[in-house]
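Undergrad: No letters, just coordinates:
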C-alpha cells in the first residue's frame, strides 16, 4: 500500500461573507500562515499544498504560499472537486486529506487521530472523516480518502453541491465506498455549540482572541486548551456564539440524504 499523503488546503480570496478571510492578520501573520503552522505539527509524514484558483484575486494566495514555503496549485474557481483531484494528481498522491482553509484553529492531534484511524487497517476504508456525524467543535474538519476514491468521485459526481464541496458524493453513497468516522473522545457533541471556523467578522474576532490568549504561552495549543480557555473566559466564547451550528448544510437539506435538520442551525439569531 503506497502511502504518500497529500494535505490539500483549498483557499481563495472571494469569500462572499468575509472576502480575503484567509489573509486577515493574527499576531503579525496571515490566518493562512497560522493554519499551515499548525498543520506542520502533525506526526504523520505528509506533503502540504495550498490549492487556489486561477482568478487574478488569488494571485495573493499564490504569493503567500510561496512566502511561507508551501507549494501552490491553481485550478477551477467554482469546481473544487476538480481542483482537489487535479492537485492530488499533480503531486502523485496515494491518499488525499481535505482540510478547509477556514479552520486556522484546527488541532493537529485531531488530524493525527483521523489519519491513524484510516491507516489502522490498510485498505479497510476508502474515506474517513470526523464529520459524519460531526462531534468536534466546528473548525476541526478532517477528511482523508484514497486516490482511487477521489478519482471515482471526480468521474461520477455531477450535482453542483458535489462539485462545490468536493466530498458529498462520497458520504452520500455508502454502498459505493467504505466509510469510517471518528467521534470526539469524550462522547460529547460539540459541533453545534462550539465554532472555531471563520466565515463572519465575529469569527475572526473570536479566532484572534484565542490566538492572542494562548499562542504566546503555548504555540502548540490544542482543542482542549481552547475549551478550557472558553470555560475560564466565557466572554470569548460569546464573541461568535450566535453562529455556532451554522454551516453550508442548511441550504441543501432537501438534496442531502445523510444530513439531518438537527445537524445544522437553520437560522442565525
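TA: All right, it came through fine. What you are looking at is a predicted structure, and each value in this text was computed from that prediction instead of being measured. Numbering: from 1, shown residues only.
Undergrad: hey, let's count contacts and neighbours off CA atoms from now on
TA: Noted.
Undergrad: For stretch 60-76, what is the distance to the chain centroid?
TA: 17 Å (CA atoms, centre = their mean, to the nearest Å).
Undergrad: what's the span of it from first residue to last?
TA: One end of stretch 60-76 to the other measures 16 Å (CA to CA, to the nearest Å).
Undergrad: try this one next to it:
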C-alpha cells in the first residue's frame, strides 16, 4: 500500500508561513492534500512536520481538521518521511512538498504505476523540463532505510545524483514538460499572488492553473 507523505514547515526565508497561506479559501497544504486524495493510487495521507516551535501552527491546523501527521527533526527530512511510513505500515511512500498546491494527481498515479512495474527503489519526475511545483517522488521503504543507515538526511537528493547506484528511474512527462516554464510552487510572494490570480481566472484545476501561469507570468 501507498502513503502520501506531505512535508511541511513554517520556516521559509523568502515566504515564512507559506504552507498555511490561503488560496481561494483553502490553505496551501490543504490543496496539496486534496491532490493526493484525488490520486487513486494513494491509500493514506500523512503530514510530516518539522519539530521547531513555529510549526505548532501546522499541528493545530491538522488537529482541528482531523488530519494525520507525524513530527520529526526539522532538518532531517528522511527521518520525518520514515515516520510517516512507520505510522501507516505501508511499503511505498509518495513524497510531495507542502508548498505545491497544484501537483497533478495524474502524475502521482502515473509514477506510482511506473514504480510498481519497474522493479526499482525510486521513481521520480523531477527534471528541469517539468514545471516547478509538479515534482513527485516514489520510494520503497527499503531504500529509505538504507539511506538512513548511510547517514543521509534527504530522501531524494542522493537518489537523483547517483541513479545507477540506487536503482533510480527519472521519468518526466511530455504532457507536462510542454509547460516547463511555469512555476506553481509557493516559494515567494510573487509566486503566491500569481497563483491567486490564476485561480481567480481559471479555477483550481492543476492543468488549467499551470497553463495560465505559463502564459501570464
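TA: Yep, that arrived. Computed from a predicted structure; not experimentally measured.
Undergrad: For the strand or helix carrying residue 56 of structure 2, list every residue counted as buried.
TA: If you go by DSSP states H and E, residue 56 of structure 2 is part of helix 56-65. The neighbour-count check on helix 56-65 of structure 2 (16 or more other CA atoms under 10 Å) flags 56, 58-59, 62 as buried.
Undergrad: That one vs structure 1, average distance?
TA: Taking mean CA distance after the TM-score superposition for structure 1, the mean distance separating helix 56-65 of structure 2 from the aligned residues in structure 1 is 1.6 Å.
Undergrad: How is the aligned partner of residue 169 of structure 2 in structure 1 classified with respect to secondary structure?
TA: Under the alignment (TM-score structural alignment), residue 169 of structure 2 maps onto residue 180 of structure 1. Secondary structure, DSSP: H, G, I helix; E, B strand; the rest coil: residue 180 of structure 1 is strand.
Undergrad: again with residue 49 of structure 1
TA: Assignment for residue 49 of structure 1 (three-state DSSP): strand.
Undergrad: thinking it is in contact with residue 68, fair?
TA: No - look at residue 49 of structure 1 against residue 68 with CA atoms under 8 Å: they stay out of range, at 11.3 Å.
Undergrad: coming back round to it: now the match of residue 169 of structure 2: closest residue in space that isn't a chain neighbour?
TA: Of all residues not flanking residue 180 of structure 1 in the chain, residue 128 sits nearest, at 4.4 Å (CA to CA, 6 or more residues apart in numbering).
Undergrad: Neighbours of the one you found, how many?
TA: If you count neighbours by other CA atoms under 10 Å, residue 128 of structure 1 ends up with 24.
Undergrad: got a list of what it touches?
TA: Residues counted as contacts of residue 128 of structure 1 (CA atoms under 8 Å, 6 or more residues apart in numbering) are 114-115, 117-118, 143-145, 179-182.
Undergrad: 7 Å instead?
TA: When contacts are counted by CA atoms under 7 Å, 6 or more residues apart in numbering, residue 128 of structure 1 touches 118, 143-145, 179-181.
Undergrad: Just give the nearest non-adjacent residue to the aligned partner of residue 144 of structure 1 in structure 2, would you?
TA: Residue pairing (TM-score structural alignment): residue 144 of structure 1 is matched to residue 138 of structure 2. Here the nearest residue to residue 138 of structure 2 in space, its sequence neighbours aside, is residue 94; by CA to CA, 6+ apart that works out to 4.6 Å.
Undergrad: Surely the one you found is within a strand?
TA: Yes - assessed with three-state DSSP, residue 94 of structure 2 lies in a strand.
Undergrad: and it, what pairs with it in structure 1?
TA: Checking TM-score structural alignment: residue 94 of structure 2 goes with residue 97.
Undergrad: Verify the contact between its match and residue 146 for me.
TA: No - counting by CA atoms under 7 Å, residue 97 of structure 1 sits too far from residue 146 to count as a contact (8.9 Å).
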